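Novice: Take a look and give me a structure for this.
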Amino acid sequence: MTDQTQQPDDPSGSTGADLADSTSDASLQRSVVRSAQIAADLDVHPGRYRMLTGDRPTGHLHLGHYFGSLRNRVALQDKGVDTWVLIADYQVITDRDTVDSIQERVYSLLTDYLSVGIDPSRTTIFAHSQVPALNQLMLPFLSLVTDAELRRNPTVKAEQDATGGRPMTGLMLTYPVHQAADILFCKANVVPVGKDQLPHLEQTRVVARRFDERYGRAGDGGAPVFPAPDALLSEVPNLLGTDGQKMSKSRGNVIELRMSADETARAIKKAVTDADRHITYDPEGRPEVSNLLLLASLTTGRDPRAVAEEIGGSGSGALKALVTEAVNEHLAPVRARRAELETDPAELRRVLAAGNAHARDVADATLDEVREAMQMVYA
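Specialist: Okay, the predicted model is just below:
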């Protein structure tokens, strides 16, 4: 197994001790500096790292996911990083009453992962609900955090504000600890996140530190049970939905990876633009037009301003035609691979079963370490 504890030195001295400070300017700058160090080291020593990321199977993956995270996962995998991808099916019920179609959505996620280039021989893909030892870590981890800390978490606060008086579930309140268990069970030491997600990762760092202070081996001069994971910050392209609003599966304003070329063309044809026929790249003043130009840029590798100059006064119709062609051409191999995978459900089941089995082995070993540290081994 790859040595997950060997990492480049962290000059910040950050221990994750102060959750309240995790969004401060100083803390953010430390995270930015640390992320840059890791990004540079990944190119030289990829075997030092185990990366975990994942998705909730609440809908089908779309271009926002593709450009925001999926391509980066493939890049890390291809560098030689030990890559883990979680299908967070248990997390669907943190804020939802039903799990309608969840099995279909889990396999849809898996199909998308494989079609974009995630390789199950190099990446462990697993479902949260299929790893009992992972979820058992929740009990000792919950003893390490306070009610007040959980309620300060940005996701929990947002959910509380959005409930309209509806009581928040205990599962939602403990959502940050779920994430800590997801990351720590396999001893991931790097997690790709945006800057707005740093408080979530800080909660995980706090859990790791407190566990070792209370139960671990660090006080005896040994290595900690859990590494404190670092953030790998990435600049996610700010893609809007086809209606000019935030891209969201619930809004129906996305271009899903599973769409056909014709369905993609229809979605782009309906995309909101503006009345100015001359096409320019101006994200502040013309966000809808600029969003289409950004999409063209991401799929062709060209500068969006150059694309705008090429179209000039030909209008939004010409822009949409160019974007449609670029998106469909870019996604053609992904769609071909997806169509092939959809004809072989047995292979999808085999891939997920293998990933689940590997995750269970690792989780069982981690739980054994936890029990030993807590002196709860009785036989």
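Novice: going forward, measure contacts between C-alpha atoms and count neighbours the same way
Specialist: Fine.
Novice: Does residue 70 touch residue 114 like I think?
Specialist: No - taking contacts as Cα atoms under 8 Å, residue 70 lies outside contact range of residue 114: 10.3 Å.
Novice: residues in contact with residue 23?
Specialist: Residue 23 sits next to 198-199 when contact means Cα atoms under 8 Å, 6 or more residues apart in numbering.
Novice: go on, residue 44?
Specialist: With contacts taken as Cα under 8 Å, 6+ apart, residue 44 has no neighbouring residues.
Novice: do you know how far residue 179 is from residue 290?
Specialist: Per Cα to Cα, to the nearest Å, residue 179 is found 35 Å from residue 290.
Novice: Those two: who's more crowded?
Specialist: Neighbour totals were compared for residue 179 and residue 290, and residue 290 leads with 23 against 17 (other Cα atoms under 10 Å).
Novice: check which helix or strand covers the more buried one.
Specialist: Under DSSP states H and E, the secondary-structure element containing residue 290 is helix 287-300.
Novice: do the same with residue 107
Specialist: helix 102-116.
Novice: To check against the first, give me the structure of this:
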Amino acid sequence: MTTMIETSAAARRSAELEELIHLRPADFRVLTGDRPTGPLHLGHYFGTLHNRVRLQHLGVELLVIIADYQVLTDRDIADRLGQHVHNLVLDYLAAGIDPQRATIFTHSAVAALNQLLLPFLSLVSMSELARNPTVKDEIAHSQQSAVSGLMFTYPAHQAADILFCKANLVPVGQDQLPHLELTRTIARRFNDRYGALLPEPDALLSPAPLLLGTDGTKMSKSRGNAIMLSATPDETARLIRGAKTDSQRHISYDPQARPEVSSLVLLAALCTGQDPHDLAEGIGSGGAATLKRTVTEAVNEHLAPMRARRAAFAADPGQLRGILRDGNERANTLAETTLNEVRSAMGTRY
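Specialist: Below you'll find the model as predicted:
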């Protein structure tokens, strides 16, 4: 019951924030990002990237963190990390994130950000960290023989990611609300103990559309069932041709009764800007073959400008390095300023 009440309150607050964003976008600074564990797919695009680009176009200040240190929370080694970071930057730029208007940076390059973890950890208890739903879930499903200490500090580290730049808005899904609530708790406790310095960031609930993978299960990098943003038109067509449907010829949009078919319908609708019910009705008795052809055409047309941007940026590795270098410099300036303010408030500047 408490969770439902909290989610409802967050939804109401998100609606209020959307109105304020349209009225005064310059009042908001957004922190968002991803772990570099592999290429991003259409689920990521419609779930988060599309919203980031929307906020950027509205005039909100956008900081995008590539959380390379956090790859180690549930892995023994950070495999092919440099390649994953490179491809993640390409995915961001291809999706429309503008490096002239947004700050793209890496976790490991901002030392002052990571130094904030120590005072922040002093503000939370082990039990608070251990009962965080994401931490509990990751520990339960970990493939490791034992989880690292970094797993327990993950929520506090995420708080440092948000608070180092004094972000006041964080786009999240409902499952991430406990993380953000702990960030708000850390900010509030710091302010109570040392004086008002850190904002308590608001959650901007982002309703991510439910897109299944081509096998009918959750779309995932690791399951081989996702259409990557970097996929070619032919690869995209092949993956969609192999997507799971059902035995009914007539196409309808019914996510509960027909999840696989409905996911394909929704994907085409998102790419074309149509209502999924109308799109399904248009296909009607055309069957799975017509549906898959429709989806393939819609996806490839939607991805065409992204593929062109990706190819242009990929052709100039020096420009990519420059974008990341500039983003890291900007993030370092913000982090060092906040760390110095934190040290002054705590009396640890000697």
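Novice: Could you tell me the TM-score of the two chains?
Specialist: With the length set by TM-score structural alignment, normalised by the length of structure 2, the two chains reach a TM-score of 0.98; 350 aligned residues with a Cα RMSD of 1.2 Å.
Novice: and after the helix holding residue 107 of structure 1, which helix or strand comes next?
Specialist: Next in sequence after helix 102-116 of structure 1, counting helices and strands by DSSP H and E, comes strand 123-127.
Novice: which bit of structure 2 covers the helix or strand following that following strand?
Specialist: Tracing the chain past strand 123-127 of structure 1, the next element assigned as helix or strand by DSSP H and E is helix 132-136. Alignment of helix 132-136 of structure 1 against structure 2: residues 111-115, by TM-score structural alignment.
Novice: What's the average distance for the matching stretch when superposed on structure 1?
Specialist: When structure 1 is superposed, stretch 111-115 of structure 2 averages 0.1 Å from its matched positions, counting by mean Cα distance after the TM-score superposition for structure 1.
Novice: now that stretch: how far from the chain's centre is it?
Specialist: A distance of 21 Å separates the centroid of the chain from that of stretch 111-115 of structure 2, by Cα atoms, centre = their mean, to the nearest Å.
Novice: now do stretch 148-161 of structure 2
Specialist: For stretch 148-161 of structure 2, the gap between its own C-alpha mean and the chain's C-alpha mean amounts to 17 Å (Cα atoms, centre = their mean).
Novice: so what corresponds to residue 113 of structure 1 in structure 2?
Specialist: In structure 2, residue 113 of structure 1 lands on residue 92 (TM-score structural alignment).
Novice: Now do the contacts for that match.
Specialist: residue 49.
Novice: one more time with 10 Å
Specialist: 33, 40, 45, 49, 52-53, 64, 98-99, 104, 229, 306, 310 (Cα atoms under 10 Å, 6 or more residues apart in numbering).
Novice: likewise residue 265 of structure 2?
Specialist: Contacts for residue 265 of structure 2 (Cα under 10 Å, 6+ apart) come out as 211, 251-255, 259, 274-280, 283, 291-292, 294-295.
Novice: Report the buried members of those residues.
Specialist: 211, 251-254, 259, 276-277, 279-280, 283, 291-292, 294-295 (16 or more other Cα atoms under 10 Å).
Novice: any idea which element residue 234 of structure 2 lies in?
Specialist: Using DSSP H and E, residue 234 of structure 2 sits within helix 233-241.
Novice: Where does that helix end up in structure 1?
Specialist: Going by TM-score structural alignment: helix 233-241 of structure 2 matches residues 261-269.
Novice: what's the offset of the matching stretch from the middle of its chain?
Specialist: With Cα atoms, centre = their mean as the basis, stretch 261-269 of structure 1 stands 27 Å off its chain's centre.
Novice: distance from that stretch to structure 2 after superposition?
Specialist: Mean for stretch 261-269 of structure 1 is 0.3 Å (mean Cα distance after the TM-score superposition for structure 1).
Novice: quick one: contacts of stretch 320-330 of structure 1?
Specialist: 63, 255, 259-262, 264-271, 273, 289, 292-300, 307, 311, 316-318, 332, 334-335.
Novice: Would you mind measuring from the aligned residue in structure 1 for residue 169 of structure 2 to residue 360 of structure 1?
Specialist: If you follow residue 169 of structure 2 across to structure 1 using TM-score structural alignment, you land on residue 190. Per Cα to Cα, residue 190 of structure 1 is found 20 Å from residue 360 of structure 1.
Novice: Look at those two and report which has more neighbours.
Specialist: residue 190 (26 against 20).
Novice: Was I right to think that one contacts residue 204?
Specialist: No - contact status for residue 190 of structure 1 versus residue 204: not in contact, 11.5 Å apart, counting by Cα atoms under 10 Å.
Novice: what do the two both touch?
Specialist: Taking Cα under 10 Å, 6+ apart as the criterion, residue 190 of structure 1 and residue 204 both touch 183, 228-230.
Novice: Please narrow the residues you listed to those residing in helices.
Specialist: Among these, DSSP state H puts residue 183 in helices.
Novice: which of the shared contacts of residue 190 and residue 204 of structure 1 tops the neighbour count?
Specialist: Neighbour tally across those (other Cα under 10 Å): the maximum, 28 neighbours, falls on residue 183.
Novice: Out of the contacts of residue 92 of structure 2, which is nearest to residue 125 of structure 2?
Specialist: residue 33 (25.9 Å; Cα to Cα).
Novice: Surely that closest one is in contact with residue 105?
Specialist: Yes - Residue 33 of structure 2 lies in contact with residue 105 (Cα under 10 Å); the separation is 9.4 Å.
Novice: Looking at these two, which is more packed in?
Specialist: residue 105 (27 against 20).
Novice: hang on, the earlier thing: tell me the buried residues in the helix holding residue 107 of structure 1?
Specialist: By 16+ other Cα under 10 Å, the buried positions in helix 102-116 of structure 1 come out as 102, 105-116.
Novice: One more: stretch 345-355 of structure 1?
Specialist: By neighbour count on 16+ other Cα under 10 Å, the buried set for stretch 345-355 of structure 1 is 348, 351-355.
Novice: Dump those to CSV, plus distance to residue 78 of structure 1 and secondary structure.
Specialist: Listed next are those as CSV, based on distance: Cα to Cα, whole Å; DSSP: H, G, I helix; E, B strand; the rest coil:
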residue, distance to residue 78 of structure 1, secondary structure
348, 21, helix
351, 19, helix
352, 20, helix
353, 23, helix
354, 20, helix
355, 18, helix
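Novice: picking up where we left off before, residues bridging contact with residue 33 and residue 105 of structure 2, i.e. touching both?
Specialist: Common neighbours of residue 33 of structure 2 and residue 105, counting by Cα under 10 Å, 6+ apart, are 63-67.
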